[in-house]
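Student: Sharing a model that was predicted from the sequence below.
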Amino acid sequence: MRPSLRLAALLALVAMPALHAEEIGDVNTAFQWIGPDHKIVVDAYDDPKVAGVTCYVSHAKTGGIKGALGIAEDKSEASIACRQVGPVSVKQPLPRQEEVFSERMSLLFKRLRIVRMVDRERNTLVYLTYSDRLVDGSPQNAVTAVAVDRATAIPVK
């Protein structure tokens, strides 16, 4: 690939909006003498393919020296609540199951994931959150659902 094409591709990637969480708030759970306290953080994620749906996820954030340096491994527990926050519209046909968000929970090996599933029979969007590790994931998970008005069919691939 020519250098000018590589540069154009890189600029296009940088210009693309990144999917990220918007921190709604947090509460301290344990005082740390050095570094930030341990806490529970609540983040909001807008579904990138479904307008009008936002998922709220709470998860642990490790503080202390390791947390301050970004090398701590956060706990696997998470909770999720997805809600209709406006008129629901699907921008394009959805896969029956798709990972919609992923966030790092440790320096290298652990991620918090959110998967959207379409329940066609009930015209409902189901969201599952869990964490995984390179070697050994956690079975701890949470699930929530957003019922979509029957007048708004969910297009599925």
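Tutor: That came in fine, so what should we check first? Residues are numbered from 1 along each chain as shown.
Student: from here on, contacts and neighbour counts on C-alpha atoms
Tutor: OK.
Student: Secondary structure class of the residue most central in space within the chain, three-state.
Tutor: Nearest residue to the geometric centre of the chain (Cα atoms, centre = their mean): Phe101, 3.6 Å. Phe101 falls in the strand class when you classify it by DSSP: H, G, I helix; E, B strand; the rest coil.
Student: can you map out the helices along this structure?
Tutor: Applying DSSP state H to the chain gives helices spanning 3-15, 64-69.
Student: Structure two is appended below for comparative analysis:
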Amino acid sequence: MPRFAPLLLAALALPASFAATAEEVGCITTAWKLIGANHRVCIYAFDDPEISGVTCHFSQARTGGIKGSFGLAEDPSQFSLACRQIGPINKPAKLPEDKIVFSEDTSLMFKETAIHRSFDEKRNVLVYVAISRKLINGAPANAISTVPIQPWGGK
């Protein structure tokens, strides 16, 4: 059994390797807390893991206080998304109809924010949609951003 352990670990890590990781750009305090971390909105950036030349930025509310300081708070489903072409876009010949390009847990249990990428072939536009898995009044919070594929610097 021990000789199969590296293969098992590699198989479990494979799906996670296709999603991007976000870099924190900065955070803005929205409410000061006497004890624990402040409530804030944090800004993150990630490059599309399969399409060079596209970067997305998103902001997300982060809960402070004692629970927030220890990572036990449930962050609200409040976010914004903006994706832009930052260089020549090298689009693969075939793109999946819907691909999760970023995913992050926003609570200890059953809540995540995922950013999906679709391709509008008729208009030659990449479409990114951020969705919270938590339903609010029967619908998930969501945000959308589009990136038209255009020539870049004569390329």
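Tutor: Everything's here; your move. Keep in mind that what you see is a predicted model, and the values were worked out from it rather than measured.
Student: coming back round to it: just say which of the helices of structure 1 is most tucked in.
Tutor: Most buried of the helices of structure 1, by mean neighbour count (mean count of other Cα atoms under 10 Å): helix 64-69, with a mean of 15.
Student: Give me the residues contacting that helix.
Tutor: Under the criterion Cα atoms under 8 Å, 6 or more residues apart in numbering, residues Gln32, Trp33, Ile34, Gly35, Pro36, Asp37, His38, Lys61, Ala72 lie in contact with helix 64-69 of structure 1.
Student: The same query, at a cut-off of 10 Å, please.
Tutor: With contact meaning Cα atoms under 10 Å, 6 or more residues apart in numbering, helix 64-69 of structure 1 is reached by 30-38, 61-63, 70-74, 106-107.
Student: PyMOL command for the buried members of these?
Tutor: Restricted to buried positions by 16 or more other Cα atoms under 10 Å, the PyMOL selection for the contacts of helix 64-69 of structure 1 reads:
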select buried, resi 36+37+38+61+62+63+72+73+74+106
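Student: picking up where we left off before, now do the residue nearest to the centre of structure 1 against Gly67 of structure 1, distance only.
Tutor: According to Cα to Cα, to the nearest Å, Phe101 of structure 1 stands 22 Å off from Gly67 of structure 1.
Student: swap in Tyr56 of structure 1?
Tutor: Counting by Cα to Cα - Tyr56 of structure 1 and Gly67 of structure 1 are separated by 22 Å.
Student: try Ala8 of structure 1
Tutor: 36 Å.
Student: what's around Met109 of structure 2, how many residues?
Tutor: With neighbours defined by other Cα atoms under 10 Å, the count for Met109 of structure 2 comes to 9.
Student: for the aligned partner of it in structure 1, what are its contacts?
Tutor: Correspondence of Met109 of structure 2 to structure 1, assessed by TM-score structural alignment: Leu108. For Leu108 of structure 1, the contact set (Cα under 10 Å, 6+ apart) comprises Ile71, Glu73, Arg133, Leu134.
Student: Go through these and say which is closest to Asp43 of structure 1.
Tutor: Closest approach between the contacts of Leu108 of structure 1 and Asp43 of structure 1, by Cα to Cα: Glu73, at 17.9 Å.
Student: In contact with the closest residue to that closest one other than its chain neighbours, which residues?
Tutor: Of all residues not flanking Glu73 of structure 1 in the chain, Ser106 sits nearest, at 4.4 Å (Cα to Cα, 6 or more residues apart in numbering). Listed by Cα under 10 Å, 6+ apart, the contact partners of Ser106 of structure 1 are Thr62, Gly67, Gly70, Ile71, Ala72, Glu73, Asp74, Lys75, Leu112, Arg133.
Student: Thanks a lot, see you next time.
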